[in-house]
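K.L.:
from the sequence below, what's the structure:
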Amino acid sequence: MSQLILNAIGDIDENVALVTDPDLTVGADQVLVRIEAAAINPVDFMLASGTYGYQAQVPFALGSEGVGRVVETGASVDRSLVGRRVLIVPNYEQGTWADEVVMSVRNVLVIPDDGDPAQLAMVGINPLTAHLALTDYVSLQPGDWVGQNMGNSGVGVNVIGLAKHLGLKTLSVVRRPEVAARLRAAGADLVIVDGNDLADRIQEALGENKLRLVLDGTGDATAGALAQAAEYGGTLVSYSSQTRQTPAVGLFDYIYRQLSLRGLWMVNWLQNTPREEVERTYSELARLVAKGVLSTEVEATYPLAEFREALDHARQQGRSGKVLFRP
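P.N.:
Alright, predicted model coming up:
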């Protein structure tokens, strides 16, 4: 087995190493999974630097999500799992940047055999976050409007795909003009480039419509601009913050227009949701990915041996898609 291990919290480039362990022992309630694909996510860099809500204990196996096939089961595990494709639950109890991983059987979920492994490898975090944002806070109906910043992010693209599937309308704010055409082609109803008079341009584009739900991943002024177009008593859900600040929403919107601010961290959902619901939710998301309803652009894939090049690529600004390991 080869696996990327973090040996200290701090600079990932200084503290990550590719470790080989030829002796794999599969415990009674464990499975051995051969990794097909594993995504590189911003959260992986945050875990390495110690700036995430989950504090990694070193040595720490890196890689938050991925898919693979079960090649061996422990004595207490159903042998029918052997050969099945499984999604690895992104609860940080095991790393996916590896060619093979031993893990608890409770941390794998059987998913469809059809579908692109690279796409299925990205089901764990972004599609789940998009799903929870659209379903857990506001009872949305077909035709309702959802506004978001970070429209071209992994979460943003999945929000657009899921919203289209559910009959919802989306307004997405992006930072670069060249991104807008890609999002429209992906099904976005309105795409607006950040800049001067953003709040006015959002409201002009919406016309008489109001946003029932606002999704924020930046914590900057774009959240406040979107909030101004929210309906009375509307809801803003914050799922990340690039600025590490609370969403910059005006006091007027909180007090006089009764805007609600909610937080979303999928780890809380994984820890507090019954197993049956977790399985059902991931199964449906994997089905939508396999059918092409949800899709995330992949810019490049790398073998584990080229992990430094892969990490550098994943941190490049202006990428058009995700970077994955394909062991």
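
K.L.:
from here on, just use CA atoms for contacts and neighbour counts.
P.N.:
Will do.

K.L.:
what about Ala310, neighbour count?
P.N.:
19 (other CA atoms under 10 Å).

K.L.:
hang on, it packs against Tyr302?
P.N.:
Yes - counting by CA atoms under 8 Å, Ala310 touches Tyr302, with 6.1 Å between them.

K.L.:
residues shared between the contacts of these two?
P.N.:
323-325 (CA atoms under 8 Å, 6 or more residues apart in numbering).

K.L.:
pipe those residues into a markdown table and attach distance to Ala314 and neighbour count per row.
P.N.:
Putting the shared contacts of Ala310 and Tyr302 into a markdown table (distance: CA to CA, whole Å; neighbours: other CA atoms under 10 Å) gives the following:
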| residue | distance to Ala314 | neighbour count |
| --- | --- | --- |
| Val323 | 6 | 24 |
| Leu324 | 9 | 29 |
| Phe325 | 11 | 28 |
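
K.L.:
inside strands: which ones of those?
P.N.:
Mapping these onto strands (DSSP state E) picks out 323-325.

K.L.:
mind putting those residues into CSV with distance to Gly156?
P.N.:
Formatted as CSV, those follow (distance: CA to CA, whole Å):
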residue, distance to Gly156
Val323, 17
Leu324, 19
Phe325, 22
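
K.L.:
between the two ends of stretch 70-88, how far is it?
P.N.:
Stretch 70-88 has its terminal residues 11 Å apart, counting by CA to CA, to the nearest Å.

K.L.:
quick one: the helices in the stretch 101-250 of the chain, in order.
P.N.:
117-120, 126-135, 154-166, 177-185, 198-206, 221-227 (DSSP state H, counting those that start in this stretch).

K.L.:
quick one: buried residues of stretch 159-170?
P.N.:
159-164, 168-170 (16 or more other CA atoms under 10 Å).

K.L.:
which one of the residues you listed is nearest Ala223?
P.N.:
The shortest gap between Ala223 and any of the buried residues of stretch 159-170 belongs to Thr170, at 14.8 Å (CA to CA).

K.L.:
how about this one, so we can line them up?
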Amino acid sequence: MPFQIVRNDITKMKVDAIVNAANSALQMGGGVCGAIFRAAGPNDLQKACHQIGQCAVGEAVITDGFNLPAKYIIHTVGPIWKGGGHHEAEYLTSCYINSLKLAVLHGSQSIAFPLISSGIYGYPKKQALQIAISSISEFLLEHEMDVTMVVFDQDAVQLSEKLFDSIYQYIDDHYIEENVIHTNRNQIEYDQVYSEMPILQSEPEFNISESKRSLEDVLMQLEETFSQRLLRLIDEKGKTDAETYKKANIDRRLFSKIRNNPEYTPLKKTVIAFAISLELNLDETIDLLRTAGYALSNSSKFDLIIQYFIEQKNYNIYEINEALFAFDQVLLGA
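P.N.:
Next comes the predicted model:
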């Protein structure tokens, strides 16, 4: 997945490069910085930092990863929060962009960030996350790289109170406590909320007004595979392949598999990511899901959150993923 948010220890991330929220003197500090120094080997890392000297706010420098799983450590100095009127946003944006450019320069294909400046530097977490997502998503429009935002806890991702309450109320109004399916043939039980296996249903559980469609359209769509339907929709919407998979937070290699194999069936979250990318309405989204053997369910919080955003005509996949993360659901993308 080109961009994801995870709860993890950044020193354990198996990526090409991790980013250290450093101080200007490149000295071992506390918080994330201290943890990275300790895991990498404080003496070796401090020696490498001494050889560099200093790093200005918003800039980035690079060292080896030493004892870390990551090959490189990119050190960037975030701004101290002073109320927002001292170019903090510009400096923080530069931290992400310069770190990403440095990663590309050194051949890195994957990178993990902490939420820069949101600790002892006092940057409000919600604003810090918005800048991180905006900077990274803009960069990914022009570059191929897997980017992970690593947070220690769910509180790091803070939706606005209004949005959180609105989604929560929507789930409360529509949720049906019926999410265990029994199959008589092999007596397997599984939770439909988290299952990625295709679930064939004759009708979706949502109460949706039927669209008027010609018999020719219906018959054509019944014969289409997921790959065929997706490629047709891309053409109909006037989109390019790259524009579609990037906006869907999908890896180019996965899109290539889908394009080259008409019988390929992706995960449900991947199908929905394409629906969001193409800004499909709810009818169109359900139709696309059916071609891959999936359906939406009122017993799935994940599905209800997706329906909420589609009904609101909000197709920003990064905002949707923020909401999914806040409600402890799987994120959209590959």
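
K.L.:
quick TM-score on the pair, please.
P.N.:
Once superposed, chain against chain, the TM-score is 0.27 (TM-score structural alignment, normalised by the length of the first structure); 151 aligned residues with a CA RMSD of 6.8 Å.

K.L.:
of all the helices of the stretch 101-250 of the first structure, which one is nearest Asn272 of the first structure?
P.N.:
Nearest of those (CA to CA): helix 126-135, 13.4 Å.

K.L.:
hang on, the earlier thing: out of the shared contacts of Ala310 and Tyr302 of the first structure, which comes closest to Ile202 of the first structure?
P.N.:
Val323 (31.7 Å).

K.L.:
so what's the closest one up against?
P.N.:
39-40, 298-302, 310, 313-314.

K.L.:
again, but for Ile52 of the second structure
P.N.:
Val61.

K.L.:
so which residues of the stretch 51-200 of the first structure form strands?
P.N.:
For the stretch 51-200 of the first structure, the strands defined by DSSP state E, counting those that start in this stretch cover 60-61, 66-73, 85-88, 100-104, 108-110, 145-148, 169-174, 190-193.

K.L.:
does Leu282 of the second structure touch Ile310 like I think?
P.N.:
Yes - contact between Leu282 of the second structure and Ile310 holds when scored by CA under 8 Å: they sit 6.5 Å apart.

K.L.:
now the residue lying closest to Val70 of the first structure once chain neighbours are set aside: which helix or strand?
P.N.:
Distance criterion CA to CA, 6 or more residues apart in numbering; nearest residue to Val70 of the first structure, sequence neighbours excluded, is Val33 at 4.4 Å. For Val33 of the first structure, the host element (DSSP states H and E) is strand 30-39.

K.L.:
and that strand with strand 66-73, angle?
P.N.:
160 degrees (axes from the mean of the first three to the mean of the last three CA atoms, to 10 degrees).

K.L.:
buried set for the particular helix or strand that has His50 of the second structure in it?
P.N.:
Using DSSP H and E, His50 of the second structure falls within helix 42-52. Neighbour-count burial for helix 42-52 of the second structure, counted by 16+ other CA under 10 Å, picks out 42, 45-46, 49.

K.L.:
helices or strands up against the helix or strand where Asn321 of the second structure lies?
P.N.:
In this assignment (DSSP H and E), Asn321 of the second structure forms part of helix 317-326. For helix 317-326 of the second structure, the elements it packs on are helix 268-277, helix 301-311, judged by 3 or more CA pairs under 8 Å, 6 or more residues apart in numbering; DSSP states H and E.

K.L.:
mean neighbour count, those helices: which tops it?
P.N.:
helix 268-277 (a mean of 23; mean count of other CA atoms under 10 Å).

K.L.:
angle of that helix against helix 301-311?
P.N.:
10 degrees.

K.L.:
next SSE downstream of helix 268-277 of the second structure?
P.N.:
helix 282-291.

K.L.:
show me which positions of that next one end up buried.
P.N.:
Buried, per 16+ other CA under 10 Å, within helix 282-291 of the second structure: 282, 285-291.

K.L.:
tell me the contacts of the closest residue to Val61 of the second structure other than its chain neighbours?
P.N.:
In this structure, Val61 of the second structure finds its nearest non-sequential neighbour in His75, 5.3 Å apart by CA to CA, 6+ apart. The neighbours of His75 of the second structure, taking CA under 8 Å, 6+ apart as the test, are 19-22, 26, 60-63, 99.

K.L.:
in the residues you listed, find the pair that's most separated.
P.N.:
Leu26 and Ser99 (15.1 Å).

K.L.:
and the longest helix for the first structure?
P.N.:
helix 275-290 (DSSP state H).

K.L.:
which of the residues in that one are buried?
P.N.:
278-279, 282-283, 285-290.

K.L.:
which of those residues sits closest to Pro177 of the first structure?
P.N.:
Val289 (27.1 Å).

K.L.:
which other helices and strands does the strand holding Val33 of the first structure contact?
P.N.:
Against strand 30-39 of the first structure (3+ CA pairs under 8 Å, 6+ apart) you get strand 66-73, strand 100-104, helix 117-120, strand 322-325.

K.L.:
out of these, nearest to Leu211 of the first structure?
P.N.:
Taking those one by one with CA to CA, strand 322-325 is closest: 28.9 Å.

K.L.:
how many neighbours does Ile258 of the second structure have?
P.N.:
19.

K.L.:
and the angle from the helix holding Asn321 of the second structure to helix 268-277?
P.N.:
Using the same axes, to 10 degrees: helix 317-326 of the second structure against helix 268-277 is 140 degrees.

K.L.:
circling back to that earlier point, tell me the helix or strand right after the helix or strand harbouring the residue nearest to Val61 of the second structure.
P.N.:
Assigned by DSSP H and E, His75 of the second structure belongs to strand 72-77. Sequence-wise, the next helix or strand downstream of strand 72-77 of the second structure (DSSP H and E) is helix 88-105.

K.L.:
relative to strand 72-77, how tilted is that next one?
P.N.:
Using the same axes, to 10 degrees: helix 88-105 of the second structure against strand 72-77 is 160 degrees.

K.L.:
for helix 88-105 of the second structure, which positions count as buried?
P.N.:
88-89, 91-100, 102-104.

K.L.:
who's in contact with Asn126 of the first structure?
P.N.:
154-155, 158.

K.L.:
how about the buried residues of helix 42-52 of the second structure in JSON lines, adding distance to Leu163 of the second structure?
P.N.:
What follows is the buried residues of helix 42-52 of the second structure, written out as JSON lines (distance: CA to CA, whole Å):
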{"residue": "Pro42", "distance to Leu163 of the second structure": "43"}
{"residue": "Leu45", "distance to Leu163 of the second structure": "43"}
{"residue": "Gln46", "distance to Leu163 of the second structure": "44"}
{"residue": "Cys49", "distance to Leu163 of the second structure": "43"}
